[in-house]
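**Student:** Sequence first, predicted model second:
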Amino acid sequence: MATKKEVIPFDSLRREDVALVGGKNSSLGEMVQELGAKGIQVPPGFATTSDAYRMFLDENNLTEAIAGYLADYDADKISLHVAGQSIRDTIVAGDWPDSTEAAIREAYRDLSKRAGVPEVSVAVRSSATAEDLPDASFAGQQETYLNVAGEEELLTACRKCYASLFTDRAITYRKLRGFNHLDVALSVGVQQMVRSDIGGSGVMFSIDTETGFDKVVLISAAWGLGENVVQGAVTPDEFQVYKPFLGKAGIKPIIEKKLGAKEIKMIYAGPDAPNPVRNVPTSKAERGKFVLSDDEVLDLAQQASTIEAHYGQPMDMEWAKDGVTGKLFIVQARPETVQSRVSAGSLRRYTIGTHGPVVVSGLSVGEQVATGRVCLIEDVKDIDDFVDGSVLVTSTTDPDWVPVMKRASAIITDHGGRTSHAAIVSRELGVPAIVGCGDATHVLHDEQEVTVCCAEGDEGRVYDGFAEFTVEDLNLDAVPETKTKVMLNLANPAIAARWWRLPIDGVGLARMEFVISNTIRVHPMALMHFSDIREAEVREEIETLTRGYEDKAEYFVDQLALGLSRIAAVAYPNPMILRLSDFKTNEYADLLGGRQFEPVESNPMIGWRGASRYYDPAYVEGFRLECRAIRRLREEAGFDNVLVMVPFCRTPEEADRVLAVMAEEGLVRGSNGLQIYVMCEVPSNVILAEEFAKRFDGFSIGSNDLTQLTLGIDRDSDRLAPLFDERHAAVQWMIRSVIERAHGVGAKVGLCGQAPSNYPEFARRLVEFGIDSISVTPDSFLKVKGHVAEAEGQR
């Protein structure tokens, strides 16, 4: 009979049992017992105990032998590799105590009976008593064996798990963390395999792993078994979900969907194969399709939130989708140990300066900048060649690479996503990394001087040569409160979450042009009239960008809504004022397919831009796509904090025409709390302020354009640059006038521009005029907040 001393079913374990069965297994037991009724599905299984491990050592007289090998290693009599290999060989050759062997066999038979098959396939995972602790968690310290079937194979896999407690990387880890090697025991978790070999699997975090933004769930997904995602052997799909909206009726709060390459998948090997699993290339169809549906993404996000709420801390989880039943399972859950421990009162900002050309790029990890000389190592057997302080460049990493990763100034890999081994370990080590570059090992060479920049958003860039950069520590503990709202100007969704800790009053200017030019990249009219595109190369590139979308217009709507939602999420519940597209004709022409739909203007700055485009038959179809994206953002994603702002609206009559088109697309002022603002950047906006206020809820002063048109100066002219000054008396009169007249009829007024950041006296004048809000770039937020507080104190 199985005794609880040696083998315990998951449903008899709790999270307090770490000393008995390690972090992974105690967590699985906790979820089975406490969270099954809340929709968390965990595959059934059992765990051997730390008592069973020590009994195994005693049965084979291994304690003294292990201590001897480790003592010889510490005394430099033998190498780490020799010590580890000798210990592992001795353990694998050991015999099971009769009672332990009987207990494992009986538990396996019970599991097989429960599954309704003679010999159920199981995953055999190591769970050390010193891992997955709040202050000690490293990716992949011990081994996992998948698709193990049969009692003899299981007993062998369990011995191999015991042996993996003494891999080179595990010995090094414990030595670094100060754990006595013989004080750490190992439990083996035996869990029924989920048929993710014909489904999918991945990793998820209940916190943004890069910024620590605690309101999102990050999910990675690939085809097949999950080891490829964990090891970084594939570039997975990535999703982000906004947690506060989960469970709200009619709301689908997915704020990011990124299609990964998913180059290979791990599947079951045949019965005669030397290994139970193998990797095969994915099909073209698999690479071009998301692993998870939207409903499955939301299901996983809800499970992540449930698990996080139960444990009371951010969590790192692994999930698997059964390809037969379609069910989603949680196969591991452990505390997240990097971002959750960052001080809420501090923020370190890296800013890149002068730099060389981009050599390679990939996914950024770490929000830092580092310089160094490349050390290219393609095989782990060559890690002794690594030069301390170099930039490690390799195809992919696993735990064997940790000894050199911690000595690197930065890490660059060909493969992997944000939840790969390289990404997880680099975060824990505090080393910037760029993963999933694709060709870094082919493009970069030994001794090459490079700058690794992870401070420019989701995309990490490797610049040739040593770039200039600055590092600044910001203190958020003493930010003054102000009556005047201080908000942010944001454009790039990829870096918006970096500023979530700032005590902002919202986003005063969100520019959709960045999403259109950097993510969508296609002129909206080229999507509406794709069959009319004349250039074959342009058609081919648009086809590539829009793969997965049967309706090319839907590509524009979906990608714009997703991109903007990441900014709205950071602002929520404070307002995000979204400016409608304000490209000039020459800028629109630079989009794919754009030249076919744009005129050539001698002065685009005051040409066909802003409001004049939105009702024009030559562009109104494109504008309708913008409106549909905003409606999706507000109504389907749930971000009703999004307000809309119309730029460069020259006359009240033009405003009426724009508002009429918006209403036709379901964007009606006052409906569902929708507010619509107008940019104040044309003198007519000031002169006819009362008329514009009848049509809009407020004004946002665009100080650059208002200065340009008030003083008659081309703001891009080098020759006239000394004359361009927002502090000029004429510009100040304009600003003061529109504030007074707007307030006279109950409209709000804000200002978005760089002047309050550049000139403290300008910020003080705005406060004197009674401005309602000031919106500035994130790097100047604290400075302007201080200027405003000082000005308010003097009123």
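**Tutor:** Ah, there it is.

**Student:** hey, let's count contacts and neighbours off CA atoms from now on
**Tutor:** Noted.

**Student:** so what's the residue nearest to Gly702 when sequence neighbours are not counted up against?
**Tutor:** Of all residues not flanking Gly702 in the chain, Glu681 sits nearest, at 5.1 Å (CA to CA, 6 or more residues apart in numbering). By CA atoms under 8 Å, 6 or more residues apart in numbering, Glu681 lies in contact with 648, 701-707, 709.

**Student:** burial measure for Leu70, as a count.
**Tutor:** 23 (other CA atoms under 10 Å).

**Student:** for Trp733, same thing?
**Tutor:** Residues near Trp733, counting by other CA under 10 Å, number 13.

**Student:** That one: what secondary structure?
**Tutor:** Here Trp733 is recorded as helix under DSSP: H, G, I helix; E, B strand; the rest coil.

**Student:** do the same with the one 5 residues further on
**Tutor:** In three-state terms, and counting by three-state DSSP, Val738 is helix.

**Student:** where's the closest residue to it other than its chain neighbours, which helix or strand?
**Tutor:** Of all residues beyond its chain neighbours, the one nearest Val738 is Val686 (5.2 Å), with distances taken as CA to CA, 6+ apart. Using DSSP states H and E, Val686 falls within helix 683-687.

**Student:** for comparison:
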Amino acid sequence: MHETKLVRNFKDIRRSDGALVGGKNASLGEMISTLTNKGIAIPPGFATTSHAYWQYLDANAIREKMADLIAEWQTGKATLSETGDAIRKLFLRGTWPKEVDTAIRAAYRDLSRAVGAADCLGVAVRSSATAEDLPDASFAGQLESYLNISGEDAVLQACRRCYASLFTDRAISYRQTKGFDHSSIALSVGVQMMVRSDTSGSGVMFSIDTESGFDKVVLINAAWGLGENVVQGTVNPDEYQVFKPLLGEASLVPILEKKRGEKEMKMIYASPAPLNAATGSPNAAPTTRNVPTSRAERSAFVLSDEEILRLARWACTIEKHYGCPMDMEWAKDGVTGKLFIVQARPETVHSRRDAAEAAVFKTYKVEGHKGRVLSKGLSIGDAAVAGRICLIESAKDIGRFIDGSILVTRVTDPDWVPIMRRAAAIITDHGGRTSHAAIISRELGLPAVVGTGDATYVLHTGQDVTVSCAEGDNGFVYDGVSKIVTDTVDPTGLPSGETEVMLNLANPAAAFRWWRLPADGIGLARMEFVVTNAIQVHPMALVHFDQLQDPIDKERIAVRTAGYKDKAEYFVDKLAHGFAALCAAVYPKPAILRLSDFKTNEYANLIGGAQFEPEEDNPMLGFRGASRYYSPRYKEGFALECRAIKRLREEIGFTNAIVMVPFCRTVGEAKKVLDAMAENGLRRGENGLKVYVMCEIPSNVILAELFAEHFDGFSIGSNDLTQLTLGIDRDSEELADLFNEQDKAVKWMIQHVIRICRSKGCKVGICGQAPSDHPEFARFLAEAGINSISVSPDSFVSVKRNIALR
């Protein structure tokens, strides 16, 4: 490629060239020159330099006129709209200096020939400002990009329009807020070979969890067609999460989650623009257009597992090279089937936090009465706010926004930034975690619920609501104003001790919120939560789907399991991936996963469950826990539980998962359960598998020495143990005063089992609520020699300190 100081080939650009070609183009050059030899594919191209920009300004006498126009706006003599329009016209009416014109044409011809496309290569023409992609400013969507541009004249016109986009109203406003000098910022234009993702898919990728800052996952969003719809948030994309530490094992598939998005539309190439009869040049017609996706496209994932893993590995390589979390755009060529990285920049929220700031975090909880759920979507951030809605459907009406309101709209773009800054929270109909609304909300520190699908339909201006992003991946809009409690957690400098402090976690969607706590693992993860919230179907109803008698249940199950040829695979897949998120949050520390402990009335409430469950007068002491696993009534359902855990450990790779058996009444029952597990491929000791038992029945304590021969550890369930030791229904209001986990009889039971376990070399912990509520009880457990205490995350710091005071 012919190079001058006006044009640079990407392969000759480095990260240090930001002042010459802007952050975006400098990053592309850095990757092409240093990472292509590591297997990462980046489309070739070239960049105009800041010298070309300044020559364009000087050749058309724009500098002085622009400075005067900005000064008039800053002194209140002109509006932002008038100023932006006037400056853009200066650029659009300008002519190219001969030297710049020649350099760009020559570079485009060289690029076309290099990829074998004669002189009419389709290219993406993107703006790259010299102040763009800085750690404290993303400039998300502020500048323009033009896709599917073909021909020298069209490329030059697109470059001119990129220059003008440096002075859109939103870009002027953004720079003013960030304190950038309008006259000192130059613009480079990147001209890059188009990837034919119009016939395949594209999206955005982060090398970090965008909400919690958890640094061990890659987050990928994907939609059909060109990537602008994902970036702008006009579609709800697929979402994939991949666990980085296990990517080096070629035999594993460490995908934590695959969430199918609606992907209602896709952006494709428009028909070529007709030539203007007078000039012989193409008319200024759109080069892309949106079309609806097919039902098949909406119901399918954009990427295969192999492609998800390849992109995730590329993300890790790019992150390692840059030394910070990265925000990347990718595209798949529908003609060749190849994947490409088309942009990369530093992530702008978590990457700019220093270690001390990152360690301290604030927690939010919606307490007391919650109104009914009016709408829900993806949560952005982890805060909660209550306030009054201001619904605005069009950017032309943003003047009606009331400061401090909760903004509700269909979708945001950079035109909305001025009022997003004045909002208390944001709710949108469309968009994923990498949409414009999500990126800007994070940058502003605002809670946002995006991709609700119905917010502008079910909500209205003047309505009082509570917006909660404090409950995991899902964000909720509750009717009315609820009480919101905040707490600042500083886990730094906590005392150490012999007694480990672990976490009770149930919700996989919220697991990453707590990754900064120096916990010793997960002491209790309840399978019931994953089944109730992510699966919602009785496992036996999936195994015997054809025999279901209730047509409504059958239809509901058919809808939920769409895309699964085997209905039972739905249960295995959802459970394995739900547990995977929990294991990932503490990896490589242990995560103790309790097998299902539904009672019959609870199982009956699952979809299709009533047909498979007996009616019991006292489900609390009935057909629950271990007794189900080898019973003909449920053993096929238990086989699915075992398949899920086997997949979790052997295919996804979380060998830190420990299995725990609940409500195991006798030693004989323990043997039957272990045999049933072995029949389904889970053998204690094989591949490092440990099996624990819940210690919640007096027989577990009395025969602790015998139970210890069959299990690697005990977890004391103090609620059930208290109930059965004292003979008190823990739910009885009349006996509430008698229910006491610190009763002498209960404490004797606990001390006895701890002593036996220690003598037998068995691990012993507790996963009840009492240590969280009563500091003296936590100290008693530590003094008794318990190995671990497992508590709710909000109690972690206080319990850690309490046991250090003994």
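**Tutor:** Cool, got the structure. Note that the structure is predicted; figures quoted are calculated from it, not measured.

**Student:** picking that back up, what is the subsequent helix or strand relative to the helix holding Val686 of the first structure?
**Tutor:** helix 689-695.

**Student:** That next one against the second structure, how far on average?
**Tutor:** Its aligned residues in the second structure lie a mean 0.5 Å from helix 689-695 of the first structure after superposition (mean CA distance after the TM-score superposition for the first structure).

**Student:** Please compute how far the next helix or strand along the chain from that helix lies from its chain's middle.
**Tutor:** Downstream of helix 689-695 of the first structure, the first helix or strand assigned by DSSP H and E is strand 698-702. Its chain's C-alpha centre and that of strand 698-702 of the first structure lie 33 Å apart, by CA atoms, centre = their mean, to the nearest Å.

**Student:** Please work out which residues outside the host helix or strand of Ser86 of the first structure touch it.
**Tutor:** Assessed by DSSP H and E, Ser86 of the first structure sits inside helix 80-92. For helix 80-92 of the first structure, contacts defined as CA under 8 Å, 6+ apart pick out 62, 65-66, 69-70, 72-73, 156, 159-160, 162-164, 166-168, 171.

**Student:** Buried among these? Make that a PyMOL selection.
**Tutor:** In PyMOL syntax, the buried subset of those is picked out as below (16 or more other CA atoms under 10 Å):
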select buried, resi 62+66+69+70+73+159+160+162+163+164+166+167+168+171
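
**Student:** now, which of the contacts of helix 80-92 of the first structure lie within helices?
**Tutor:** Among these, the ones falling in helices (DSSP state H) are 62, 65-66, 69-70, 72-73, 156, 159-160, 162-163, 168, 171.

**Student:** Can you convert these into TSV and add a column each for distance to Met528 of the first structure?
**Tutor:** Below are these laid out as TSV (distance: CA to CA, whole Å):
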residue	distance to Met528 of the first structure
Leu62	72
Ala65	74
Ile66	70
Tyr69	71
Leu70	69
Asp72	73
Tyr73	69
Thr156	61
Arg159	62
Lys160	59
Tyr162	61
Ala163	61
Asp168	58
Ile171	60
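
**Student:** Need the counterpart of the residue nearest to Gly702 of the first structure in the second structure.
**Tutor:** Alignment note (TM-score structural alignment): Glu681 of the first structure maps to Glu696 of the second structure.

**Student:** Repeat that for Pro760 of the first structure.
**Tutor:** Looks like Pro760 of the first structure aligns to Pro775 there (TM-score structural alignment).

**Student:** Name all residues that make contact with its match.
**Tutor:** By CA under 8 Å, 6+ apart, the residues touching Pro775 of the second structure are 799, 802-803.

**Student:** And it, how far from Arg624 of the second structure?
**Tutor:** 32 Å (CA to CA, to the nearest Å).

**Student:** what do you get for Ile268 of the second structure?
**Tutor:** 55 Å.

**Student:** Between the two, which has more neighbouring residues?
**Tutor:** Between Ile268 of the second structure and Arg624, counted using other CA under 10 Å, Ile268 has the larger neighbour count: 22 against 19.

**Student:** May I ask which helix or strand encompasses the more buried one?
**Tutor:** Judged by DSSP H and E, Ile268 of the second structure forms part of strand 265-269.

**Student:** And that strand against the first structure, how far off on average?
**Tutor:** Strand 265-269 of the second structure sits 0.4 Å off on average (mean CA distance after the TM-score superposition for the first structure).

**Student:** what's the counterpart of Ile308 of the second structure in the first structure?
**Tutor:** Match for Ile308 of the second structure (TM-score structural alignment): Val297.

**Student:** part of a helix, is its match?
**Tutor:** Yes: under three-state DSSP, Val297 of the first structure sits within a helix.

**Student:** Looks like it contacts Phe239 (just checking).
**Tutor:** Yes: applying CA atoms under 8 Å, one finds Val297 of the first structure in contact with Phe239, separated by 7.5 Å.
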